[in-house]
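Engineer: need coordinates for the below:
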Amino acid sequence: MIGGGTRRRRLDEIWTHLHNNPEPSMQEYGTSDYLAEMLGEAGLKIEKFKCFPGFTADIGEGSPQIGLRADMDALVQEVAGKTTAVHSCGHDANMAIIATVMLELSELEDRLKGPVRAIFQPAEELGNGADLVAALGVTDGLDYLFGVHLRPQSELPAPFLAPSISHGACLFAHGTITGEDHHGARPHLGANAVEVALEISEGLRRLKVDPQIPSSAKMTLLHAGGGNLNVIPGSGTFGVDLRAQTNEAMSILHTGLISVCRSVTASTGSEIHLDYRDAVPAAIIGARAEAALTTAVTAELGSAQLSSRIVTSGSDDFHFYTQRNPALQAAMLAVGANVQPGLHHPAMSFEAAALDRAVGVLVAACHLVAERPFSSQAR
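Structural biologist: As a prediction, this is how the structure comes out:
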């Protein structure tokens, strides 16, 4: 066990550097270099990604069986009247936790009974960073993958931790309506792009999903027409936000959106094109991974600090890894840190001691899983 004072000093040093040097999605080169150099100097094997920021850091002999994922990007928001990058989602904390776990494991490598890989990933906030990294195959040989994320106080207060986060799926669609403008006095000569969009919006409201599964489908952007109010716009653009707690429900919403647009096209004659963006899958939680984190929380902190699985309508691209490898045992540790006022708020703050607790749990989970390996055939 690493001394509490040493761990806290290490966490504070790493977090302070990352917090003071935030970088937006796909620009996290300085962040990546800082962490890679620090972990490389500690003896970990570093492999940087070639086409975008990020890297893997391995400890132990043989092919890694356990993975730890940290997201690196900051959000771009207005802070004190200036647009700037800021770690308002706590990714600086996530990175500090995973880096500290790897450093502690390296110092106890002789007691580690299986190899561990840390994955420092870009662009979680874009919703596709994990998809890009998963395509590199860095998790293909893993048995387990653990993530970590601070939670809002209203969802999980300190000092509690939960062994998994059940994120929902989300899908953004940008729509283009193409038609001819015509005179305001002659509406019969063509379709009105505003009315076309409203028909699509109304169609989304009529989509039916099992009421036991949280879901929503709504138009969140609409632009049509120019400065002349006597011109009926034939063309326009719109945006749709789809949310569902399960991937099956998201499939229903996605199919429904296509059906609605086809129906409106048939009735109005307008051409409607959909461009999909940020299609993030819902959580696929591994029962063994969740059980391992449950045991680790109890062993490290006691059962009184263990909470049940967190269910949230928010999304995280972490689940692309299990979408690529369905047999992968994956779960994200939820860390109660009294986050205020909330995630993505530019003035977000949290309880620093929560990072210490998370490190202890993940170190314990790695040792636990390494001591109880299972083969792919036994899954």
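
Engineer: when you work out contacts or count neighbours from here on, use the C-alpha atoms and nothing else.
Structural biologist: Will do.

Engineer: tell me the buried residues in the longest helix seen in the chain?
Structural biologist: Ranked by residue count under DSSP state H, the longest helix found in the chain is helix 247-268. Under the neighbour-count criterion of 16 or more other CA atoms under 10 Å, helix 247-268 has 247, 249-250, 253-254, 256-257, 260-262, 264-265, 268 buried.

Engineer: now the other sequence, so there's something to compare against:
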Amino acid sequence: MNELNLLSIIKYREKWGIIYMNIKELSLKYKDYMIELRRYFHRHPELSFQEYATSKKIKEELDKMGIPYKSGDNNTAILATIEGFKKGKTIALRSDLDALKVTECTNLEYKSENIGSMHACGHDAHMASLLGAAKILKDIQNDIPGTVKLIFQPGEEMGKGAEKLIEQGFLDGIDSIFGIHVISDIKCGKISIDAGPRMASADNFKIKVIGKGCHGARPNQGTDALVTASSIVLNLQSLVSREIDPLEPVVVTIGTLISGTQYNIVADSAEMTGTARCFNNEVRKKIPEIMKRIIENTAKAYGAEAMLEYDFAVAPVINDSKLSVIGEAAAEKILSKDALLKNTKLLISEDFSSYLAKVPGIFALVGAGNEKKEAIYPHHNEKFTVDEDCLQISSALHAQYAYDYLNANDL
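Structural biologist: Just a heads-up that it's a prediction; the model follows:
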């Protein structure tokens, strides 16, 4: 089936217009509910794989709605199920749970009560939105031709949560998956949901340099690991500027460099850590190969040795082209065509990519920025917040996309 035929199915089936209006109206009906929930989660943040009170609160809300669920191995992950009026496809909607090791510096009435922990990435909004979507889908349950699964995932900030849930069978029987991330860099009322790369890979590496220590007054008697490491840092910058197609966004960042013991001793070793990011899986494979060559040859030039340890941690998030057609149509229904953004890429990462390696799906970026509401700070900042209007938009998008996907033929 081509994309034009798929789009016409989505737009012109008569009964969809009725559900479309219901979903918009219901999302507005539950807006205050979602705001209250988001503020509760914001006030009580919990770190990765420690989201016990958070999970308990979500289970309480699901119990009130009469939605059955099961827990994951560590009792924080949740897989809830909404069965439609007949058998059909099964779609999963996913939210993350965890907060960050950040001390909040806002004046919000509902600021974090857990010192040193903060929802500085919007996961509080994700949970509230998905619970709002659960209410909407429960209300229209008799019109859903299939099954909707709700995944509440721990440990996203560590990049390991999705993999753990896949190992526990959370994707068993799932035909497709959908996720949302609210973004403060995008104005509230805008959505990016088109095909192709949305978020970058995030791989981690460690570089060890071995030299030979000596007195700082007689450096010729040793091999300076610190000078060698400094040259490696500088030479690695040519990887992006001279070895990768300039049309391919790539970042290689050295975040730490530890070397030396005293001001008058030539360092005998050095250790660096960093991250590499890109949107192209073929480019991703080449990065450690190029790094290894640069690192080893730079060290050799100084008479030292160097080793690279490289971890392929999180893959890029790349939206399926057919499913993006459904997603854009759903976004038009709940907002407008003018709300759609094209080719919005972020070099931050998301372990949602682990699900996409197993089943087809798409990931939406929902605007949450608003200067008038001081929602202007970047993610992971101690003053981060969102325009809470994004909750209603996110919940409606979850529900509308799920309904449209389950009604689409030939997928």
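
Engineer: TM-score for these two?
Structural biologist: Overlay of the two chains. TM-score (TM-score structural alignment, normalised by the length of structure 1): 0.89; 369 aligned residues with a CA RMSD of 2.4 Å.

Engineer: quick test: name the residue nearest the centre of structure 2.
Structural biologist: Central residue check for structure 2 by CA atoms, centre = their mean: the C-alpha nearest the mean position is that of residue 350, 2.8 Å away.

Engineer: hang on, that one in a strand?
Structural biologist: No. The assignment for residue 350 of structure 2 (DSSP: H, G, I helix; E, B strand; the rest coil) gives coil, which keeps it out of a strand.

Engineer: what does it correspond to in structure 1?
Structural biologist: Correspondence of residue 350 of structure 2 to structure 1, assessed by TM-score structural alignment: residue 316.

Engineer: from memory that match sits against residue 124, does it?
Structural biologist: Yes. Assessed by CA atoms under 8 Å, residue 316 of structure 1 is found in contact with residue 124 at 7.1 Å.

Engineer: could I get the full set of helices for structure 1?
Structural biologist: When assigned using DSSP H, the helices of structure 1 occupy the ranges 4-20, 29-41, 91-107, 129-134, 193-205, 247-268, 287-301, 320-324, 353-371.

Engineer: looks like residue 215 of structure 1 contacts residue 244 (just checking).
Structural biologist: Yes. The pair residue 215 of structure 1 and residue 244 qualifies as a contact (CA under 8 Å) at a distance of 4.1 Å.

Engineer: about what we covered before: now do the contacts for the residue nearest to the centre of structure 2.
Structural biologist: Shown here is residue 350 of structure 2, whose contacts under the criterion CA atoms under 8 Å, 6 or more residues apart in numbering are 156, 159, 199, 200, 201, 314, 316, 317.

Engineer: narrow these to those that are buried.
Structural biologist: If you count burial by 16+ other CA under 10 Å, the buried members of the contacts of residue 350 of structure 2 come out as 156, 159, 199, 200, 201, 314, 316, 317.

Engineer: once you drop chain neighbours, what's closest to the corresponding residue of structure 1 for the fifth one?
Structural biologist: Structural alignment places residue 201 of structure 2 opposite residue 169 in structure 1 (criterion: TM-score structural alignment). Spatial nearest neighbour of residue 169 of structure 1, chain neighbours left out: residue 282 (4.0 Å); criterion: CA to CA, 6 or more residues apart in numbering.

Engineer: the one you found is in contact with residue 315, isn't it?
Structural biologist: Yes. Using CA under 8 Å, residue 282 of structure 1 is in contact with residue 315, at 7.0 Å.
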